[in-house]
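1. Provided below are the primary sequence and the corresponding predicted coordinates.
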Amino acid sequence: MKTEKNIKQSILNSIAKIYDQGDCCNLSSEFFEKIEPELGVLSEYFQTTNNQSLLIAMVFAFNSKGETLNLNDLNSYFHSNPMKLLEYSDDFDFLHQTGILHKEQAKNRSRISLTSHKFTINEKITEAILQSKQIPDLKPKNIDTIYDLLEKLGKLYDSRDEEKISTAQLFRDFDEVINNGRHFPLIANMNKYDLNVYDTLLFLYLIWQVMNGSQSIMIGTVLEVIFDDVNERMQYMQEINLGKNELITNKWVELEKSNFFNYTCIELAEGGKTLLSESEINLFSNEKKSSNILYPEDILERELIFSEVEMHQLFLLKDLLKPEKLEEMQKRLTSKNLPKGLTTLLHGAPGTGKTEIVKQIARETGRAVMKVEISQSKSMWFGESEKVIKRVFTDYQAFAKKCKLTPILFFNEADAILSKRQGIGSSNVAQTENAIQNILLEEFENFEGILFATTNLIANLDSAFDRRFLFKIRFQKPNVSVKVRIWKLKLPVISNSECELLATQFDFSGGQIDNIVRKVDIRELIYGEEVAFNQILDFCREETFGESRVRIGFSNG
């Protein structure tokens, strides 16, 4: 690897050779002799030992097939003695600690740590290799401030919530972080009180959420993440509800009671705010990025292709969002006593680019996006509907005041809250959905910012929302001419006639075409050679969910 130009080919060829030779190799000395040059290439690039380079190659290859890798996968592939692979435990630990590999908790847990995890390659490494660049800096961020510590704890909580780590691992890592941060005034002040580990984690997680724009957290949801034992969880929650918990008696937090036990929330009380002030923490001066905020500089540029009708509407919308145009439009609307909010509904078939075009418009107009993923957090909307809905809009207003340009409020996959209201006497869930929609209608009526919503089910749209959306843009599945252009953009190596054949034979959306392109890239990653057109046709047939499933082609046969 003397020049950056040949990094991609050199690394991918080495990984492919190691992967091919590894099949049923039993980790024999002959196997290592055959792949010694390739291990040398990887070791030079990653600055690792040969054993570590072997593990990197196997994880990369498995990931390229869309699979994670665990110890059982390696045992099966190598046909080796399980005890032999346990000798690589220190190498796995090193690769995880240096950031080259990510590890997650496996569903089938084992008492042996190494066998209870599955591994993936760091995405930054994949990107660097594909762009023929040197390995990026993967050093973990130092905990230099209390904000770094709280961010670290927030990420630990998320990892447990997503079952990437066990509860035991959560508290081991939590204890290590707290010990390393005991010199911070907040941790030192908290250590003066008789708090157990659950109190400490709960309070610090609440602070982290408040720093990211939330006013409270739902106690039941958090405790499900940090307690494995149901009885212990219910006992702890009962203590909080009865006001017997240290956080309550110290007046650090206070309850927001709910009709439903599991929907009770806690928020910072005056005592907690005083503690933060005494610990030199100003919640309103920290500029940490919230997970539901997407900034224009973080959005990757993507070229999207639509029909002429769709492009005409989208260009009009994009031009209108230019700062001078938007300001002029809002002044005109205000002078005529008309609502000045810019609300847009994007509707149509899945995979037609509705979500991506919102991001691209935000990128091109320099606006941040506040995302509301309803389908992913629907449980939060029931039982606390009025509070949660109103908080979305109050949080947006507060965020807008911090932004130079008016941000976009984005309701993605909003089918659940835009559908037709149900009659009196319906179920409790239906009544809650009706309440949500009534609040939304009121908020839309008085909205003064920029709002986008997407839906796949326009036929179910409640008629009351019709006039609340200033623009309604329909996205249709691309016709043949549009699909030809998409195929050519995504796979420039295939001929125009091949693009026409694919566009005519397969009625794909843009999202489905992306799936085919990803499969092509995966095969090229493994073999370092262009994929034949017949293989692309096979991928297309797989995408249509035919009667028989075809294994993704990672063999040369």
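-> Okay, I see it. Numbering: from 1, shown residues only.

2. Going by C-alpha atoms from here, please, whenever you check contacts or count neighbours.
-> OK.

3. The one helix or strand residue 364 maps to: how far from the chain's middle?
-> Using DSSP states H and E, the secondary-structure element containing residue 364 is helix 354-365. With CA atoms, centre = their mean, to the nearest Å as the basis, the distance from the averaged C-alpha position of helix 354-365 to the chain average is 17 Å.

4. here's the one I want to compare it with:
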Amino acid sequence: MEKNSKEKLLECIGKVYEKAHLSKLETSFFEEVDAELIYLSDYFGISKIQSLIIALTFVKNYKGDSLDFRDLIKYFDCNPMVLLKYSDNFNELCDKRILDKKKSRHSINLTYSNDQFTINERVTNAVLNNEPMPTIELEGSNDVLSVFENIFNLVDDCGRNELNSRYVFNQTNKLIEANLHFPLIKKIADFKLEIEDTYFYCYLIWKTLTGKEKTDIGVTAENIFDRAIDRVNYIQEIMFEENELVIRKLIEVEEARFSNDSEVKLSEISLNLLEENGLKLFAKKKK
């Protein structure tokens, strides 16, 4: 970066923010701030439209609030459909951990309507300290229990009003990769399961470790998949023993009249795997 990059970055962010007001996201706006967006893109290592998102989030955060879609629609004075064309960019910025996302509890339950965004503190620190854009990776956990807890809690990070399976699976993959120094996590990674199976398995492990021997398959699938069709397909795959977790005898199914009411639990193979890796399970009740 050139000398005084802090001042240049803040100048570009400020100009993009000011020019974006009531711009309706028209072509003329992008042409007017093209140089600034290019500069921001070069620094952050992202696209120009993502740099626009970062600029507005940056300013909004320093005004003391998070940024959401309603803010943007009002600020741009644009048709919501215009903004939704760029929605994937928000997901990409969250996947890169440049943006952090939380959920609000608005009454309208629509995709993206409850998302609230803030800039990752490491990014703002880099800008304000005149430092290069940091490489942001998930840090490894200090103990293996925290890994399973963090994976389990990904659903809560999304917020139950609007689950985002893509986010859950991407973050699960990153958490697994960041914690391969734990033999148990390395063993799970070596299974080379599909990411939804890896999450399901880790979810079930955490439930078991916290004293829940059996878990309702319907509730579990609902906590993982945001689309009903994906939930149904996944449940059917398990019930017909076509899922890798069942095929490899890592989980067992206790069937009920309706598949959604059936329960799943870790198999003896999986329970032994946990104990072999130093995880003490709750004692079984005597008959």
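-> Yep, it's here. Treat the numbers as computed from the prediction; the structure is a model and nothing was measured.

5. so what number do they get for TM-score?
-> The TM-score (TM-score structural alignment, normalised by the length of the second structure) is 0.61; 224 aligned residues with a CA RMSD of 4.4 Å.

6. What sits closest to the residue nearest the centre of the second structure if chain neighbours are left out?
-> The structure's the second structure has its C-alpha centroid closest to residue 167; by CA atoms, centre = their mean the separation is 3.0 Å. The spatially closest residue to residue 167 of the second structure, leaving aside those adjacent along the chain, is residue 95, at 7.1 Å (CA to CA, 6 or more residues apart in numbering).

7. list the contacts for the one you found?
-> For residue 95 of the second structure, the contacting residues are 167, 170-171, taking CA atoms under 8 Å, 6 or more residues apart in numbering as the criterion.

8. And the helix holding residue 364 of the first structure, what's buried?
-> 354-355, 357-365 (16 or more other CA atoms under 10 Å).

9. If you count contacts, what does it end up packed against?
-> Applying 3 or more CA pairs under 8 Å, 6 or more residues apart in numbering; DSSP states H and E, we find helix 354-365 of the first structure packed against strand 450-455.

10. how about the strand it packs on, which residues of the second structure does it hit?
-> Structural correspondence for strand 450-455 of the first structure: none found in the second structure, per TM-score structural alignment.

11. Relative to the second structure, which residues correspond to the following helix or strand past that strand?
-> Sequence-wise, the next helix or strand beyond strand 450-455 of the first structure is strand 471-475, with elements assigned using DSSP H and E. With the alignment judged by TM-score structural alignment, no segment of the second structure is matched to strand 471-475 of the first structure.

12. still on that earlier bit, out of the contacts of residue 95 of the second structure, who's nearest residue 50 of the second structure?
-> Proximity of these to residue 50 of the second structure was ranked by CA to CA; the top entry is residue 167 with 17.6 Å.

13. Please tabulate the buried residues of helix 354-365 of the first structure in a markdown table and include distance to residue 396 of the first structure as additional columns.
-> What follows is the buried residues of helix 354-365 of the first structure, written out as a markdown table (distance: CA to CA, whole Å):
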| residue | distance to residue 396 of the first structure |
| --- | --- |
| 354 | 21 |
| 355 | 19 |
| 357 | 21 |
| 358 | 17 |
| 359 | 17 |
| 360 | 20 |
| 361 | 18 |
| 362 | 16 |
| 363 | 18 |
| 364 | 21 |
| 365 | 18 |
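
14. picking that back up, tell me which strands and helices the host helix or strand of the residue nearest to the centre of the second structure is in contact with?
-> Here residue 167 of the second structure sits within helix 165-178, counting by DSSP H and E. In this structure, helix 165-178 of the second structure makes packing contacts with helix 87-95, helix 144-152, helix 154-158, helix 183-190, helix 195-209, judged by 3+ CA pairs under 8 Å, 6+ apart.

15. after superposition, how close is the third one to the first structure?
-> Okay, so that is helix 154-158 of the second structure. With both structures laid over each other, helix 154-158 of the second structure and its partner residues in the first structure are 4.4 Å apart on average (mean CA distance after the TM-score superposition for the first structure).

16. next one: that helix to chain centre, how far?
-> Distance, centroid of helix 154-158 of the second structure to centroid of chain: 7 Å (CA atoms, centre = their mean).

17. who does it touch, helix- and strand-wise?
-> For helix 154-158 of the second structure, the contact count by 3+ CA pairs under 8 Å, 6+ apart identifies strand 99-103, helix 165-178 as packing neighbours.

18. For it, buried residues please.
-> By neighbour count with 16+ other CA under 10 Å, helix 154-158 of the second structure contains the buried residues 154-158.
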